[in-house]
Structures are given as structure tokens and as C-alpha cells.
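>>> After the sequence you'll find the predicted model.
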Amino acid sequence: MGMMMRAMEMLFGDGRNLIQNTAEVFRVNAEDEAARRVVLQQAALEQFGAEFAQPRKGVFDRMVDGLNRLPRPGLALGTLALFIGAMVDPAWFAARMEGIALVPEPLWWLLGVIVSFYFGARHQAKGQEFQTRVLRDLSMRSGAVPPEENAALSDWQAQGALAGR
């Protein structure tokens, strides 16, 4: 009986579960993973809510934001309209596609660059804004000193400016 107790204590004793700990090396603990997902989803929802909680400054800002939201739905709806047009009036669609076929290749490259830069720049700007906000929120929650109040960082930046970097 003593030997079995020692074996059971070795496997499950002193607050540890050797089998569970060994299994977690090969497979993620489902409960812990679910808890991490919930925390991540809550943070994403909080961030999403905070983005729309901030009031816009004026009519111009609201108008520009509205215009910035038009190209993607416009492209999607325009593409669907072309499909519908092709089914409803194939001759009309063929005439439009002949016109597109006459567009020179450099103009297609230019269009690709413009669209790529528009969406790429917007994606980068929104991503950097999101990261800045998340880092600021995390530093506030953890009690870290914000960068603008960090004396050591300010001194280091001043030395870099003085050294001509």
C-alpha cells in the first residue's frame, strides 16, 4: 500500500499533476486557451468600442471620414453590378469590356499603384494608430510611466539630438 501511495503521490501529489503537465507539452490546455481567447476578444471589443466612442471634431472631419469609407463598398458594389450587367445585357457588357481591353498597360500599372498606395497607406495609418492606443492603454493599466513623463527617456532623446543622430 505504501508503494502505491508513493507512486500516486509522485504522479498527482503536492499540488501538481504530472500527467497533465506532461500532456500540456504536446497539446495546449483547452481551458487556458479558451480563457486567453476570451481576454483577447474582450480587449478587441473594448478597442473597437473606444474607436467609435470618441466624438468627431467637426463637420469636415465627419465628411472626410464618410468619403474615406466609400471606395471599398463602391468597388465591391461596382463589381457586382458588372456581373449583373453581364447577365442582363451581354452585348452591353461586351462593349464595355472591349473598351477596357483598349486601355494601355502602363495605365493599368498606374491604377494598381494608386489603389495599392491608397489602401496600403490607410491600413498602415490605422494599424499604427491602433498599436499606439493599445500600448498607451497597456502602459496605463500596468502602471508604467508614459513616454512623455519618462525623465530617463527624455534625457536619452536629448543626448541623441545633441550628438546629431
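Here it is on my side, so go on. Numbering: from 1, shown residues only.
>>> can we go C-alpha only for contacts and neighbour counts from here?
Fine.
>>> Which element, helix or strand, includes L82?
helix 71-88 (DSSP states H and E).
>>> Roughly how far does the most centrally placed residue in the chain sit from G120?
With distances taken as CA atoms, centre = their mean, the residue of the chain nearest its centroid is G127 (6.2 Å). Distance of G127 to G120, computed by CA to CA, to the nearest Å: 10 Å.
>>> hmm, back to that, now the angle from the helix or strand hosting the residue nearest to the centre of the chain to helix 71-88?
Taking DSSP H and E as the criterion, G127 maps to helix 105-142. Note on geometry: by axes from the mean of the first three to the mean of the last three CA atoms, to 10 degrees, helix 105-142 and helix 71-88 are set 140 degrees apart in direction.
>>> Okay, buried residues for helix 105-142 please.
For helix 105-142, a neighbour-count test (16 or more other CA atoms under 10 Å) marks R136 as buried.
>>> From the contact counts, what lies against that helix?
Of the remaining helices and strands, none touches helix 105-142 by 3 or more CA pairs under 8 Å, 6 or more residues apart in numbering; DSSP states H and E.
>>> Past it, which element shows up next along the chain?
That would be, after helix 105-142 and using DSSP H and E, helix 151-162.
>>> now the strand or helix carrying W92, how far from the chain's geometric center?
Counting by DSSP H and E, the element that carries W92 is helix 90-101. Distance of helix 90-101 from its chain centroid, counting by CA atoms, centre = their mean, to the nearest Å, is 39 Å.
>>> now what about that helix, what contacts it?
Applying CA atoms under 8 Å, 6 or more residues apart in numbering, the contact partners of helix 90-101 are 82, 85-86.
>>> which of those residues lies closest to A151?
Among the contacts of helix 90-101, L82 lies closest to A151 (CA to CA), at 59.7 Å.
>>> for comparison:
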Amino acid sequence: MHGPASSGWLLVALCAATGVYCLLRMRSSVEEQRRAAGGEALMGFGMAAMAVPAVVFTPPRWTWTAYAVVFGAAAVRALWASRTSPHHLHHLVGSAAMVYMALVMGSSPTHGHGSSGVPALTGALALYFTGYVLLSGARLVPVAAAAGDPGAAGWGDRPELARACRLSMGIAMVAMLLAM
């Protein structure tokens, strides 16, 4: 990514922390939570790796191909999972956006510094994720406390934390798309 190194490091920290939390969510007793958390952890760590400022580290060209392959496989998995849960359609769009960013950054002559102008697909993805962030933020506000003892729910079973995790990844995705 290009731009100020400080904002790149903030993105790295946000995405890595989100990835770690999603790994913790994989310990949930609810199977659907575990599956979703695995995909979200991959997305968080992948976004953290992509957000490392180019001033600090410029990865070799093959890295972008590896990102495209990994997130292409994640997109296929999300497509398959979307037949049982519409939430996976968002995972499909997120994985496809990561493939797109990897291909653009890998084909850039400046090794990941992006290009001038805003291609239509970048704009469309930025609009999608902006809408997702606004909707996720609106859904986060009215989350009611779970019935019974709120301390009884494990870290992986707290819906407000899972929503905050998704919100932060959406914000990071918007920032990364705008930085391209």
C-alpha cells in the first residue's frame, strides 16, 4: 500500500488484532461461528500483510500471486458455503476484493504502490464496503445484552464483539481500496 507509513501501521495493527480475535472465536461451541471465524481470521491476517507500508517492505512479485491464489481459494469456499448461509456472500465479495487488490498491486510497475486514477471496480468495491460499514455500524449500536449472565458467554460467542470485528475489517477494506 502507498501513503503515510503511520496509517499503514495502524491498518496492520487493526487487521492483525482482528485476525487474532477471530482465531479466538474459532473456539466457539457453535459450528457456524467457528466456520465464519476461520474465514474472517484469514481475511484479517491477509489484510494485515497487504497493509504493511511499501516504504518498509516491498514484497517480491510472486507474493501477490500467492495472495491471489489463497484468496481465490477462499472465494471458492465462500461461494460453496453461501448456498446454506447468505452471510458467506459477503465473504465471497471480501475474498474477491483481496484477489483484485493482489492482482492490481502485483501488476503495478511500482511493486504494490498502486496506480493513478480510480478504476470502476475499485470504486464499486469501495462503495460496497462503505455501505457494509454503515450497515454494520448501525447493527452494532442496538445489540442487547445476552439473557442471563453476560460473563457466561465465551469470547467466541459474543455477538457484539463479532460484529465489531467485522466492522473493523470493513473499515480497513475501505481504507485499503482508497489507498490503491
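Perfect, I can see it now. Worth saying up front: this structure is predicted, and the values here are computed from it rather than measured.
>>> TM-score for this pair?
With the length set by TM-score structural alignment, normalised by the length of structure 1, the two chains reach a TM-score of 0.32; 80 aligned residues with a CA RMSD of 4.4 Å.
>>> just checking, what packs against the helix holding L82 of structure 1?
helix 90-101.
>>> tell me the angle of the helix it packs on relative to helix 71-88?
Going by the same axes, to 10 degrees, helix 90-101 of structure 1 makes 130 degrees with helix 71-88.
>>> Tell me which residues of helix 90-101 of structure 1 come out buried.
Buried residues in helix 90-101 of structure 1 (16+ other CA under 10 Å): F93.
>>> what's the spacing between stretch 88-95 of structure 1 and its chain's center?
For stretch 88-95 of structure 1, the distance to the chain centre is 40 Å (CA atoms, centre = their mean).
>>> Show residues contacting whichever strand or helix holds A73 of structure 2.
Assigned by DSSP H and E, A73 of structure 2 falls within helix 61-81. For helix 61-81 of structure 2, contacts defined as CA under 8 Å, 6+ apart pick out 39, 46, 88-89, 91-93, 95-96, 98-100, 102-103, 105-106, 111.
>>> Go through that helix and flag the buried ones.
64-65, 67-68, 70-72, 74-75, 77-79, 81.
>>> Closest to C22 of structure 2 out of those residues?
The closest of the buried residues of helix 61-81 of structure 2, once distances to C22 of structure 2 are taken by CA to CA, is A74, at 15.7 Å.
>>> Could you identify the helix or strand that succeeds the one helix or strand M5 of structure 1 maps to?
Using DSSP H and E, M5 of structure 1 sits within helix 2-12. Going down the chain from helix 2-12 of structure 1, the next helix or strand is helix 18-26, by DSSP H and E.
>>> Does the helix or strand that that next one is followed by pack against any helices or strands, and if so which?
Next helix or strand after helix 18-26 of structure 1 toward the C-terminus (DSSP H and E): helix 30-53. The helices and strands touching helix 30-53 of structure 1, judged by 3+ CA pairs under 8 Å, 6+ apart, number zero.
>>> Which parts of helix 30-53 of structure 1 count as buried, going by neighbours?
Q47.
>>> Whichever helix or strand comes after that helix to helix 105-142, inter-axis angle?
Next helix or strand after helix 30-53 of structure 1 toward the C-terminus (DSSP H and E): helix 59-68. Helix 59-68 of structure 1 runs at 120 degrees relative to helix 105-142, counting by the same axes, to 10 degrees.
>>> gap between helix 59-68 of structure 1 and the chain center?
On CA atoms, centre = their mean, the centre of helix 59-68 of structure 1 falls 22 Å from that of its chain.
>>> Could you name the helices and strands sitting against it?
Using 3+ CA pairs under 8 Å, 6+ apart, helix 59-68 of structure 1 sits against no helix or strand.
>>> now the helices for structure 2?
In structure 2, the helices defined using DSSP state H lie at 5-25, 31-50, 61-81, 87-107, 120-140, 159-179.
>>> angle of the fourth one against helix 159-179?
Here helix 87-107 of structure 2 runs at an angle of 30 degrees relative to helix 159-179 (the same axes, to 10 degrees).
>>> Going by neighbour count, which residues of helix 87-107 of structure 2 are buried?
Those would be 88-107, for helix 87-107 of structure 2 by 16+ other CA under 10 Å.
>>> Then the shortest one?
Buried positions in helix 31-50 of structure 2, judged by neighbour count with 16+ other CA under 10 Å: 33-34, 36-50.
>>> so what's F129 of structure 2 up against?
170-171, 173-174.
>>> what would those look like in JSON lines with neighbour count?
Output for the contacts of F129 of structure 2, formatted as JSON lines (neighbours: other CA atoms under 10 Å):
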{"residue": "G170", "neighbour count": "23"}
{"residue": "I171", "neighbour count": "19"}
{"residue": "M173", "neighbour count": "26"}
{"residue": "V174", "neighbour count": "22"}
